[in-house]
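> any chance you can model this:
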Amino acid sequence: MTSLGSRRWWVLGALVVILLAVSLDLTALNVALPTLAAQLDAGTSALQWIVASYTLVSATLLIPAGLIGDRYGRKKTLLGGLALFLAGSVLATLVSSPAGLITARTLMGVGSAAITPLAMSVLLVVFPPEERPKALAAWTGASFLGLPLGPIIGGWLLDHFWWGSIFFINIPVSAVALVLGLVLIPESRSATAPRPDFAGLLLSTGGLIALVYGTIQEEDYGWSSPGVWGVMTAGAVALVAFVVWTRRVRHPLIDLRLFADRSFTGGLVPATLMTFAMFGVLFVGPQYFQAVLGTGPLGSGVRLLPLIGGLLVASRLSALLVKRLGARVTIAAGGLVMAGAMVAGATTNAGSGYGLAAAWLTVAGLGMGLMLPASMTAAMGALSAERAGVGSAVLMTVRLVGGAFGAAILGSLLSAGYRGHVDVAGLPPAAAEAARGGVGGGLAVAGRLHDPHLLHSARAAFTHGMDLTLLAGAGIMAAAAVLAVILLPRRGATDPLGNGQSTHEYASA
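Next comes the predicted model:
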C-alpha cells in the first residue's frame, strides 16, 4: 500500500474523472431527447429504448461485473469497462439511426456496469482506512456534480453543435481515464471470490429485457398481439425460473434472504419507486420544455435545475429528519411531497408557462431529496459490515431496473395519451402516421405543411399525455409512502441482524 505513495491521489483523480463522465452522460441525454426525435426521426418507443437500453443493461450487469473483477482482476475489468464505454461513445457520435444509437447506448451500459462497482473496489484497495473518507467524499462529490452539470453542458453542446456532441464529450474524458488507469491503478483480486452465476445472469437479464420490450411495444401493437403478451409471458417465466434457480445454486447472483429483512425491503422499495417516477419526469420534462414551451436544449437543461436544486437541498435536511423522526416518517413524508408536486404539475401544465413548472419541479426535488438518503439509511442499516457490499450492489441494481421500467411504462403512457388526442384529420396517411409517432413528429409535419392547427393539437396532445404520466407518477409515490409505513419497523427498532444499532446509527457510522 505504501509503495503507491502520492500516486493514490492520481488514481482517485482518474476514478473521479470517469465517474463524472458516466454521470454527465446519463443526465445530459434527457435534454437531447427532443433533438433526437427530430433529427433521427425517433418516435416515443425509440426514445424509450435509447434511455432503457443503457439503464437496463447497466443494472443487470452491475453485480456480475463486480464478481468478475473480484475473481479475475479488478484493474482488467475496470479498464475493459472503460474501453467499452469509450467505444460506445465513439459509435454514438457516428450513427445516423435510432437503432444504431440504441446499440451504442447498450455498449455504453455494459461499460458503465463494470466501471461503477470496480472503481469503488479499486478505491477501497488503494486507500488505507484513514484516508478513505476523503477519497469517498471526492467520489460522492463527482456523482452529485454530474446532476446539475449534465443538463447544462448537454444543452449548450446541442445549441452549438450536432446532436452527437453530447456523446463526443465522453471520448477525451474516457481516453484520459483509460491511460491513467493503465499507468497508475494496481491490479488486485480476491482469493475467495466465487465463480459468477452466469445462468442466473442470463435468466434475470432475459426476463427483464422481455418485460421492458413488451411494455414499450404495447403502444404500437396492443395487448392482444402475441409479440407483446407472448414476450412478456416469457419474461415473467424467466424471472420465476431465476428465483427458483437462485434458491438452489450455491453462489447465487443475488442473495434473496436480503429481501426478508423489513428494514432492507422497506428502504429498497420506496427508493426504487422514487427512481421509477424520477425517470418518468426526466423523460417528459425536457420534451415539454422544448416542444410545448419552445425553449432550446440549453434552456431546457437550465429549466431542470429547480428539480436538482430541491433534491440537493432536501438531501441535507433528510439526515436531520431521520435523526429526529426516523426513516419511516421521513420516507413517507418525502413520498407524499413528491406525489403532491406531480399532481400540481399535472393540473398546471397547460398554458401555465414555466413559472409554475419551476415551482412543482422544486417541490418534487425536495420530495426526492427527503426520500432517497432516508431510504438508503434504512436499507443499509439492516446489513452487517460483511454484507454491506453485496447489499449496496443489490440496492443499486434494483433501483436502476426501476428506472428502466419507469422510462418504459411512463413513456408508453405518455405516448398513449398523445396518440389518442392529436388531431390528424385531413392529413395524408403518411403524414398522419408521422404526426401520431410523437410530439416531434407532429411538430415536424406541422412545420412542413404550415399547419397551425396541427401544431396546436400536437402540443395540446403532448401536454395531455404528460398530465397522465405525472398523475401515474403521483400514484406511485403515494404508494411508496404507504409501503414505507407498512414495511419499515417503528422508530427505535434495532437491527434485526443483532448489531444493536438503529438504522440511522449504522448508516451514519
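> going forward, measure contacts between C-alpha atoms and count neighbours the same way
Fine.
> Three-state assignment for the residue positioned nearest the centre of the chain, please.
Taking CA atoms, centre = their mean, the centroid of the chain lies closest to residue 403, which sits 4.6 Å from it. In three-state terms, and counting by DSSP: H, G, I helix; E, B strand; the rest coil, residue 403 is helix.
> quick one more, to check against the first:
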Amino acid sequence: MPASFRLSQRLVVPVMCVSVTFIAIVDGAITTVALPSIARQFHLTTAALDGVVVVYPVCLAMAIPASAWLVERFGGRRVLLTSLLGFLFSSLLCGAAADLGQLVAFRALQGLSAGVLFPASAALLFRTFTSSEQVRISRYMIIPQQIAPAAAPVLGGLLVDHLSWRWVFYVNVPVGLPAALFGLLFLAEHRDRRPGRFDLPGLLLSAAALATLMFGICEGPNRGWSSPAVLTALGVGAVLLACAVVFELRTSEPILRLRLFADRLFRDTNLVNLVGLVPILGAMYLGPLFLQEGQGRSALESGTSTFPEAFGVLLTVQLAGVLYARVGPRVIIGTGLAGVCAVLLLFSTCDAGTDLWTFRGYMFLLGIAMGGVFMPSTVASLATVAKTDLAQASTLNTVVRQTGGALAPAAVTTALVLNTPTGAATAPPVSAYQHAYLVLAAIAAVAAAFAFTIPDGPARAAAGGRAGGRTTASSRSVPVQRRRENAL
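Purely as a prediction, here's the structure:
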C-alpha cells in the first residue's frame, strides 16, 4: 500500500519494536501487582491465582515455534500487526473476566499472541539494519526497555489503588492501539523467502516440549522439585524435546531451524544468554524479596531501591555501543558477566542491617555490569546469520531467552528453600538470601569464563571492526560457512 512508504522504514521499524517491547514488558511486570486485588474480588487466596501467572509463559512457549514460519509465509508486517491486535483484544478480555477460569483462559490468549509478537518484531528489526547499525540503534532503544520494568509497578499500584485491578489489563489498549495504527499506516511488508510446507509434526512436538518444560520449571519451586506433577512435566518435556530435536534435524523444512546452531558464533552467544540470564534476572527477582522479607521493607522502599539498576544499564550500553567494533563483543560480554559475578558477591554480604543506599549502590553497579551483556550478545548472535534465516534465528533467540527467564526465579526460589530450616513458618532467614546470591555469582562466573571463548571475529567484521568490514543488508545472504572461513 502506498501509505506504507511515507516514512522511512529505518524510523518506522524501531518505533514499532520499541512500542511492542514496552507494552509486553509493562504487562508482564504490572500483572503481579494486581494479584492480591484479584484474589479479594474472586474470594480466593493469592496462591490460588497461580494459574494466572503460569499460563502466560506456558502458552508463550507454545506459540514461539510457529512464529518464524508465519513471518515467512504471511510477511512480518501482517504477522506483527495481527499478533499485536490479538494481544490488545485479549487484554480487554482479561480486564472483563468474570471469574478465575475466564481470566486464566484470556491470559492464555495473551501468551499465544506474545509468543508470535516477540520474534516477529525482532526479525523486522534485524532485517532492516546491518550489524553496525544495530549496535548504534540499541543505544537508544534500550532506554524505554529499561524504563518499562521500573515504571510498571508504580503504574500498577496507582491503577489498582485508584481504579481497579481490571485497568492493569485495560491500560494496554490506549498504549497499544496508537502503535497498531502507526504500523498499519506506515509499516512496509518484509518477506525474504517463501517457506516450505508447514511442519505440523515439528510444531506439535516442539510446542508440547517447550510448554511442558516451562510448566515444570515454573511450578518446581512452588510445588517442590520432587512433586509428581513437576517430575512428570520435566520428564515428559525432556523426552518430547529430544524427539523434537531428532525430528527437526531430519526434516528439510523444519518449524525450528536447529541447524543454525551449527554456526559456532550463533550457538555460543545463545549459550551465554541461556546461562547468563539466570544470575542477571535472578538478582532482579531476588532483590525485592530480600528487601521486603529479609529486611521487612515496604514495597515502595523496594521499588525505589531496585530502580538504580536501570541507570547503570543505560550508561554501559552507550559505552558498549562505542567499543563494540573496536574490542569485540567477546571482551564486552565476558567483562560484563565477570562484573555481574563481582556485584553478586557484594550482595551476598548484605544482612538485616544493610542500609538502603548501600543496596541501591550495588543495584547501580549491577546495572553497569548487565549493560555489557544484553546488546552485544544479541547483535553478535546474528552477525553470521543469512538474511533469509533471520526470522528463524530470532525465533530461536526468543526460545533461549524465555527459557533463561524461567530458570532465573526457579534457581532463586530453590536456593532459598534449600537454605531455609525445615518446617519454618516464616520467611527465609537472611543467610538464605546470602547463599542464593552466592549461587547466582557462581553461575555468572561460569558464564563469564565461557563468554571469553566466543569467536567474535565475524561479529567485529560485520560491525566494521576491520578494514572493509562494514556490511550491508544484502551481505547477510552470504553463506555462513564461507564467511566463517574468511574470518579465520
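> circling back to that earlier point, got the contact list for the counterpart of the residue nearest to the centre of structure 1 in structure 2?
Counting by TM-score structural alignment, residue 403 of structure 1 lines up with residue 405 in structure 2. Applying CA atoms under 8 Å, 6 or more residues apart in numbering, we find residue 405 of structure 2 in contact with 277-278, 281.
> and residue 405 of structure 2, how far from residue 439 of structure 2?
16 Å (CA to CA, to the nearest Å).
> same check, this time on residue 3 of structure 2
Distance from residue 3 of structure 2 to residue 439 of structure 2, by CA to CA: 53 Å.
> compare those two (neighbour count), which wins?
residue 439 (20 against 11; other CA atoms under 10 Å).
> just say helix, strand or coil for residue 188 of structure 1.
coil.
> I figured it hits residue 75, correct?
Yes: the criterion here is CA atoms under 8 Å, and residue 188 of structure 1 meets it with residue 75 at 6.8 Å.
> name the residues contacting each of the two.
The contact sets of residue 188 of structure 1 and residue 75 overlap at residue 122 (CA under 8 Å, 6+ apart).
> please identify which of these two sits among more neighbours.
residue 75 (22 against 18).
> find the helix or strand that that one is a member of.
When secondary structure is defined by DSSP states H and E, residue 75 of structure 1 falls within helix 74-94.
> list of residues touching that helix?
65, 68-69, 100-101, 104-115, 118-119, 121-122, 164-165, 167-168, 170-171, 174-175, 177-178, 181-182, 185-189.
> hmm, residue 51 of structure 2 is touching residue 103, no?
No: with contact defined as CA under 8 Å, residue 51 of structure 2 does not reach residue 103; the gap is 9.2 Å.
> settle it for me: which of the two has more neighbours?
Shown here are residue 51 of structure 2 and residue 103; by other CA under 10 Å, residue 103 has more neighbours (22 against 17).
> the more buried one sits in which helix or strand?
helix 100-128.
> tell me the angle of that helix relative to helix 76-95?
With axes from the mean of the first three to the mean of the last three CA atoms, to 10 degrees applied, the angle from helix 100-128 of structure 2 to helix 76-95 works out at 160 degrees.
> ok now stretch 245-261 of structure 2, how far from the chain's centre?
In terms of CA atoms, centre = their mean, to the nearest Å, the centre of stretch 245-261 of structure 2 is found 23 Å from the chain centre.
> where does that stretch end up in structure 1?
Counting by TM-score structural alignment, stretch 245-261 of structure 2 sits on residues 243-259 of structure 1.
> could you tell me the end-to-end distance of the matching stretch?
Using CA to CA, one end of stretch 243-259 of structure 1 lies 12 Å from the other.
> and for stretch 89-101 of structure 2?
End residues of stretch 89-101 of structure 2 are separated by 17 Å (CA to CA).
> for it, buried residues please.
89-97, 100 (16 or more other CA atoms under 10 Å).
> out of those residues, who's nearest residue 352 of structure 2?
residue 100 (37.8 Å; CA to CA).
> can you tell me how far the closest one is from residue 47 of structure 2?
From residue 100 of structure 2 to residue 47 of structure 2 the distance is 12 Å (CA to CA).
> ditto for residue 87 of structure 2
25 Å.
> between the two, who's got more neighbours?
Neighbours were counted for residue 87 of structure 2 and for residue 47 using other CA under 10 Å; residue 87 has more, 28 against 11.
> which one in structure 1 is aligned with that one?
Match for residue 87 of structure 2 (TM-score structural alignment): residue 85.
> give me the mean distance between stretch 53-68 of structure 1 and structure 2.
In the superposition against structure 2, stretch 53-68 of structure 1 averages 3.3 Å from its aligned positions (mean CA distance after the TM-score superposition for structure 1).
> and stretch 244-261 of structure 1, how far out from the chain's middle?
Taking mean C-alpha positions (CA atoms, centre = their mean), stretch 244-261 of structure 1 and its chain are 24 Å apart.
> ignore what I typed, I meant stretch 260-276 of structure 2.
Distance, centroid of stretch 260-276 of structure 2 to centroid of chain: 15 Å (CA atoms, centre = their mean).
> just stretch 465-483 of structure 1 next, same as before
With CA atoms, centre = their mean as the basis, stretch 465-483 of structure 1 stands 17 Å off its chain's centre.
> just stretch 479-492 of structure 1 next, same as before
Distance, centroid of stretch 479-492 of structure 1 to centroid of chain: 24 Å (CA atoms, centre = their mean).
> hmm, back to that, what sits against the nearest residue in space to the residue nearest to the centre of structure 1 that is not next to it in sequence?
Nearest non-adjacent residue to residue 403 of structure 1, counting by CA to CA, 6 or more residues apart in numbering: residue 276, 4.5 Å away. By CA under 8 Å, 6+ apart, residue 276 of structure 1 lies in contact with 399, 402-407.
> drop anything exposed from those.
399, 402-407.
> which SS class is residue 42 of structure 1?
Residue 42 of structure 1 is classified as coil under three-state DSSP.
> tell me how many other residues crowd it.
Residues near residue 42 of structure 1, counting by other CA under 10 Å: 23.
> so what does it match up with in structure 2?
So residue 42 of structure 1 corresponds to residue 46, using TM-score structural alignment.
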